[in-house]
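Chemist: For reference, the sequence and a predicted model appear below.
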Amino acid sequence: MSVAKSRIAALAALAAVTLPAASLAGATAAQAAPVRAVPGYQTWQADVEQAVAPVIPWLQNRLGKGVEKPAIVLDIDNTALETYYHAGRANGPVLNVARWAEEHGVAVLFVTARTSSASARQQLEDAGYPVDAVCTRDHGESKGEGKARCREELTGDGYTITANIGNRSTDFEGGYFEKGFKLPDYNGQLS
């Protein structure tokens, strides 16, 4: 099997575990598609809006079932913040989800591959995000390992991570969340 085919197979297996079934076909098709330039801002925003549209209905359903200490986890770069397009600016559709969560008693947690929580927290607060916790990757950890460790620690603190929102496969590695919502990364071009 070629390296490209084995990478596609590995990503398809990951998507089957971490993403809703409806997203599986799109995720594998996107991985097989040829690499294209990062789209313009308006296209990205439309794609983000489509990806997060099911989050609030999902949260409403979970809250209706009496989940204890519910939380959402957000990745930072090119998820919560428009790092590629407008450094430091909030990604509007994701900010709307975070604000809805805060208004309904759902903790807003951030898990990032960054290694400094102080600067990350400040950027997020400056962009208008409610921030209940920020967990960063330790030096020497891979992105996926660090993010999985963070979610495990947050779960150990009593949070029920009902929704995990990110734009890279590493945002979903290792579990410790109920449902993943993947934003576009355009074949890895938005890190």
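Modeler: Thanks, I have it. Residues are numbered from 1 along each chain as shown.
Chemist: contacts and neighbour counts: CA atoms only from here.
Modeler: Will do.
Chemist: Next, work out how far apart residue 167 and residue 3 are.
Modeler: Separation of residue 167 from residue 3 (Cα to Cα, to the nearest Å): 23 Å.
Chemist: quick one: which of the two has more around it?
Modeler: residue 167 (25 against 8; other Cα atoms under 10 Å).
Chemist: Would you confirm that that one contacts residue 186?
Modeler: No: using Cα atoms under 8 Å, residue 167 is not in contact with residue 186; the gap is 9.2 Å.
Chemist: try it against this one:
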Amino acid sequence: MQLSLASKRARIAAAGAALAVGAGLYTAGAASAEHSVPRTDKEIPNLTKVTDKIKAYYGDTTDKNGQHYASPDSNYAKQVADIQKKAKAQLEKAVKNQSGKNRAGGKGAAKPAIVLDVDDTTLLTYNYELQQGFHFTPESQDAYLKSTDMAPVFGMPQLVNWAQSKGITVFYVTGRDEHQRDWSVRNLKNAGYKPAADTAHFFLKNKKTPPAYLPCGATCNTVEYKAGTRKHIESQGYRIIGNFGDQYSDLQGGYAQHTYKLPNPMYFLP
């Protein structure tokens, strides 16, 4: 996902704080989750130590070219697996309930669907973040996406493909820009996602010609854009039984029966 310049700075500055809060590194009187101004340096987690914590959490491994990747045996992967187990059980129950409603309601009943964010929900940005030293820029993201496929988030292709096999329609809703569509579609396919990321099922931000169904147009914040897009999806006859994202802003705003927050200590997007 992409944000304004100010938000991008907030993303970088929040990377350390987000992990430190989650890991309990702050002591009494430390800066709050709302990023209040520290009174002393002791309230600020050491950036090198935070980076080391992040790498340990993802089970950092390097290939022969010195590129960094997360490990499937990491605590990150284990946490994601626990979330997916819960999600699968809830989705299966929702499909059964939906089937009953469909039988009772006939052809007009809503069709079950799930919505997925892309970065750190379906595709893992860990290698890109390490390459950039957790310093996101639109230019570096473009260069990376154009030439490199991100690895899938552990277990997510299997969960998503299973959902499709159960008759659940899959939609991708990302804050990536429209000009990154082809690179993103290629990556999702190569990462093992079977549901088509076509124009009817893959929504990217389009600030040049924003869709009419978004009242905020080109000025939408993340919550407005994503909730507005989910509302549009439901207006097409779907019921979103699961909404997956790594940021709370991916999940807020309604239009989903269940929400699933995947872990991401690398950055924070309001």
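Modeler: Perfect, I can see it now. Quick caveat: nothing in here was measured; it's all calculated off a predicted structure.
Chemist: what's the TM-score here?
Modeler: Superposed pair, TM-score by TM-score structural alignment, normalised by the length of the first structure: 0.75. Supporting alignment: 162 aligned residues with a Cα RMSD of 2.3 Å.
Chemist: what sits against the residue nearest the centre of the first structure?
Modeler: Centroid-nearest residue in the first structure: residue 166, 1.6 Å away (criterion: Cα atoms, centre = their mean). By Cα atoms under 8 Å, 6 or more residues apart in numbering, residue 166 of the first structure lies in contact with 74-76, 79, 172, 180-183.
Chemist: and the nearest residue to residue 25 of the second structure once chain neighbours are set aside, helix, strand or coil?
Modeler: Closest residue to residue 25 of the second structure in three dimensions, ignoring its sequence neighbours and counting by Cα to Cα, 6 or more residues apart in numbering: residue 45, at 7.3 Å. For residue 45 of the second structure, the secondary-structure state derived from DSSP: H, G, I helix; E, B strand; the rest coil is coil.
Chemist: So residue 45 of the second structure is in contact with residue 16, correct?
Modeler: Yes: between residue 45 of the second structure and residue 16 there is a contact at 7.0 Å, judged by Cα under 8 Å.
Chemist: Give me the more crowded residue out of the two.
Modeler: Taking other Cα under 10 Å, residue 45 of the second structure and residue 16 do not tie; residue 16 has more neighbours (25 against 19).
Chemist: re the thing from before, which position in the second structure pairs with the residue nearest to the centre of the first structure?
Modeler: In the second structure, residue 166 of the first structure lines up with residue 245, judged by TM-score structural alignment.
Chemist: now that match: how far from residue 144 of the second structure?
Modeler: Relative to residue 144 of the second structure, and taking Cα to Cα, residue 245 of the second structure is found at 21 Å.
Chemist: Equivalent analysis for residue 110 of the second structure, please.
Modeler: According to Cα to Cα, residue 110 of the second structure and residue 144 of the second structure sit 39 Å apart.
Chemist: top helix in the first structure by residue count?
Modeler: For the first structure, the helix with the greatest residue count under DSSP state H is helix 3-18.
Chemist: And the contacts of it?
Modeler: For helix 3-18 of the first structure, the external contacting residues (Cα under 8 Å, 6+ apart) are 23-24, 27-28, 31-32, 169, 172-173, 175, 179-180.
Chemist: Also stretch 98-109 of the first structure?
Modeler: The contact list for stretch 98-109 of the first structure (Cα under 8 Å, 6+ apart) reads 56, 69-74, 129-135.
Chemist: Now that stretch: buried residues?
Modeler: 98, 101-102, 106-109 (16 or more other Cα atoms under 10 Å).
Chemist: wait, which of these is closest to residue 120 of the first structure?
Modeler: Distance to residue 120 of the first structure across these (Cα to Cα) is lowest for residue 109, with 11.9 Å.
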